[in-house]
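Novice: Sequence first, predicted coordinates after that:
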Amino acid sequence: MSAKILALDTATENCSVALLVDDKVYVRSEVAPRDHTKKILPMVDEVLKEAGITLAELDALAFGRGPGSFTGVRISIGIAQGLAFGADLPLIGVSTLEAMAQGCYRKHGATHVATAIDARMSEVYWGRYVRQNDGSWLAQDAECVIAPSLLVSDMVADSDTWYTAGTGWDAYEQLNTLPLTCKASDVLFPDAEDMVHIAKFELEKGNTVSAEEASPVYLRDTVTWKKLPGRE
């Protein structure tokens, strides 16, 4: 199936855009943790101009739905909804964790990937994925936010070799004590270049939503913090 899909992501420190036109992908990506709002729309304009098409010619628009930073996920879905409303496009939310699994396959040919994003507060956003024969990914664990110590105690060993992806592995050494055979990758962040391929599978299955129905995935519903003295 030929498709024209624009994907964007700002859920982590990485800001990225990718445009799939049939079998060609146009990409922009930059680690810019405080400049997402400045960079994302110019990136969109650049890939559209490079491909010589307009938003109205797209079949769908994909976005990184999380998990990730609260602000980053909100930016991602807000920009996606605005573009989708303006061009009357369906939306496809893509897991940032699954996108990193796809990134490991793109870079290393990995078919078993364990992903962990540093969620702060001594926790990680966690997910494991196995690539299927048709190129899609099957989640082995439900995506969750969890303390590394609990993950280690609950994990069941298996005989597969798992590529690791995400910032959580460097942030929490305890993850290296998981009863898994692991191999490190250089994939630290999700990238729209990988989201656009996942989105193509979802589009073929008809898994799209309207701009009004698009929703983020935070995993952590509440955030606690220590208030300054006298401001309790």
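Specialist: Okay, I see it.

Novice: make it CA atoms for all contacts and neighbour counts henceforth
Specialist: Noted.

Novice: ok, which stretches of this structure are strands?
Specialist: Across the chain, reading from the start of the chain, the strands by DSSP state E fall at 4-9, 14-21, 24-31, 60-66, 91-95, 112-118, 124-131, 137-139, 144-146, 161-165, 181-184.

Novice: would you turn the ones you listed into JSON lines with distance to residue 73 and mean neighbour count?
Specialist: Putting the strands of the chain into JSON lines (distance: least, CA to CA, whole Å; neighbours: other CA atoms under 10 Å) gives the following:
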{"stretch": "strand 4-9", "distance to residue 73": "8", "mean neighbour count": "29"}
{"stretch": "strand 14-21", "distance to residue 73": "11", "mean neighbour count": "25"}
{"stretch": "strand 24-31", "distance to residue 73": "15", "mean neighbour count": "17"}
{"stretch": "strand 60-66", "distance to residue 73": "6", "mean neighbour count": "29"}
{"stretch": "strand 91-95", "distance to residue 73": "11", "mean neighbour count": "27"}
{"stretch": "strand 112-118", "distance to residue 73": "14", "mean neighbour count": "27"}
{"stretch": "strand 124-131", "distance to residue 73": "14", "mean neighbour count": "23"}
{"stretch": "strand 137-139", "distance to residue 73": "21", "mean neighbour count": "16"}
{"stretch": "strand 144-146", "distance to residue 73": "15", "mean neighbour count": "18"}
{"stretch": "strand 161-165", "distance to residue 73": "19", "mean neighbour count": "23"}
{"stretch": "strand 181-184", "distance to residue 73": "26", "mean neighbour count": "15"}
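
Novice: okay, pairing it with this:
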Amino acid sequence: MKILSLDVSGNYSSISLLNGDEVTSFTQTHERKDRPDWDTLFANIEFDSQNDFDNLSAIAFARGPGSYTALRITASFLKAIAEVKNLPLIAVSSLESIAKEASHWIDKSEAKILVTIAADATESYFCGFKKNSNGIEVINEESVMQMEALSEFLTDENCYFAGTGWPLELKNSTNFLSQALGSAEPVALIAKEKLETNEIFLPENANPIYLKTPEYKKS
């Protein structure tokens, strides 16, 4: 199984190529308006965009929540390729991909993982997950939460925390998994699990998730 995955939902651009059990990845941090072009990303994992799409089993991308413009452009770009190449296109929650990455840093076989992504100075995208023998399971719907409300979770010693949208005092917690920030690699791993279920992933159904309406889109 060979899966190309992309995550450009935050202040970084990340690309991975999963080939069997091996994953080749590249991630570059930057300001949201300074993203590298597609050819630069492809080149950093030695992916030939002229020929290698024909050898893929699927394409996957982080669907958000995150940067509105980056998510929309990525989805449109990959939908076109998936349609032409007749490939499954798998949209993976950005919050779930961070939880997947965080789970690798937890020694316990079962654990609760709370994930946030910064939306603005006062709000964050939020979702809770459970690590168990089946992998990562969602335990509540993705939502937008005020920073004050997120502070209430910090006293729960049974939770692990990951992501960029937590109050500053969380950084002192021993349960804060600062290494798990999001990348294309967990997107590929989740996509592989989804593809193994034999579910059909049509490109037209692979849509971004914003949760918040961008200011310029509001009436």
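Specialist: Everything's here; your move. The shown structure was predicted, so the numbers you read here are calculated from the model rather than taken from an experiment.

Novice: ok, back up a step: can you list the strands of structure 1 in CSV and add distance to residue 74 of structure 1?
Specialist: Below are these laid out as CSV (distance: least, CA to CA, whole Å):
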stretch, distance to residue 74 of structure 1
strand 4-9, 10
strand 14-21, 13
strand 24-31, 18
strand 60-66, 9
strand 91-95, 12
strand 112-118, 17
strand 124-131, 17
strand 137-139, 24
strand 144-146, 18
strand 161-165, 23
strand 181-184, 30
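
Novice: For stretch 130-140 of structure 2, measure first residue to last.
Specialist: Terminal residues of stretch 130-140 of structure 2 are spaced 10 Å apart (CA to CA, to the nearest Å).

Novice: What are the contacting residues of it?
Specialist: Here stretch 130-140 of structure 2 makes contact (CA atoms under 8 Å, 6 or more residues apart in numbering) with 96, 99-100, 103, 109-113, 127-129.

Novice: In structure 1, spot the helix with the most residues.
Specialist: Counting residues, the longest helix in structure 1 under DSSP state H turns out to be helix 70-87.

Novice: so how far is it from its chain's centroid?
Specialist: Going by CA atoms, centre = their mean, to the nearest Å, the spacing between the C-alpha centre of helix 70-87 of structure 1 and its chain's C-alpha centre is 14 Å.

Novice: which residues of structure 2 does it align to?
Specialist: Aligned by TM-score structural alignment, helix 70-87 of structure 1 corresponds to residues 68-85 of structure 2.

Novice: Mind checking which residue lies nearest the centre of structure 2?
Specialist: A centroid search over structure 2 (CA atoms, centre = their mean) returns residue 94, at 2.8 Å, as the residue closest to the centre.

Novice: Number of residues surrounding residue 219 of structure 1?
Specialist: Residue 219 of structure 1 is flanked by 16 other residues according to other CA atoms under 10 Å.

Novice: Show me what it lines up with in structure 2.
Specialist: Matched across to structure 2, residue 219 of structure 1 falls on residue 211, judged by TM-score structural alignment.

Novice: so its match touches residue 144, yeah?
Specialist: Yes. Under the criterion of CA atoms under 8 Å, residue 211 of structure 2 lies in contact with residue 144, with a separation of 6.9 Å.

Novice: what sits in contact with each of the two?
Specialist: Residues within reach of residue 211 of structure 2 and of residue 144 at once, by CA under 8 Å, 6+ apart, are residue 125.

Novice: on average, how far is the longest helix of structure 1 from the matching bit in structure 2?
Specialist: Here helix 70-87 of structure 1, set against structure 2 after superposition, deviates by a mean of 2.0 Å using mean CA distance after the TM-score superposition for structure 1.

Novice: what's that helix packed up against?
Specialist: On a contact count with 3 or more CA pairs under 8 Å, 6 or more residues apart in numbering; DSSP states H and E, helix 70-87 of structure 1 meets strand 4-9, helix 36-51, strand 60-66, strand 91-95.

Novice: residues contacting the aligned partner of the residue nearest to the centre of structure 2 in structure 1?
Specialist: With the correspondence set by TM-score structural alignment, residue 94 of structure 2 lines up against residue 96 in structure 1. Residues in contact with residue 96 of structure 1, defined by CA under 8 Å, 6+ apart, are 11, 64-68, 190-191, 195.

Novice: and which of those is nearest residue 151 of structure 1?
Specialist: residue 67 (17.3 Å; CA to CA).

Novice: residues near the closest one, how many?
Specialist: When neighbours are counted by other CA under 10 Å, residue 67 of structure 1 registers 27.

Novice: Roughly how far does it sit from residue 46 of structure 1?
Specialist: Spatial separation of residue 67 of structure 1 from residue 46 of structure 1 under the definition CA to CA is 26 Å.

Novice: next one: residue 192 of structure 1
Specialist: When distance is defined by CA to CA, residue 192 of structure 1 is 14 Å away from residue 46 of structure 1.

Novice: Which of the two has more residues huddled nearby?
Specialist: Looking at residue 192 of structure 1 and residue 46 with other CA under 10 Å, you find the greater number of neighbours at residue 192, namely 31 against 16.

Novice: What's the more buried one aligned with over in structure 2?
Specialist: Taking TM-score structural alignment as the criterion, the aligned counterpart of residue 192 of structure 1 in structure 2 is residue 184.
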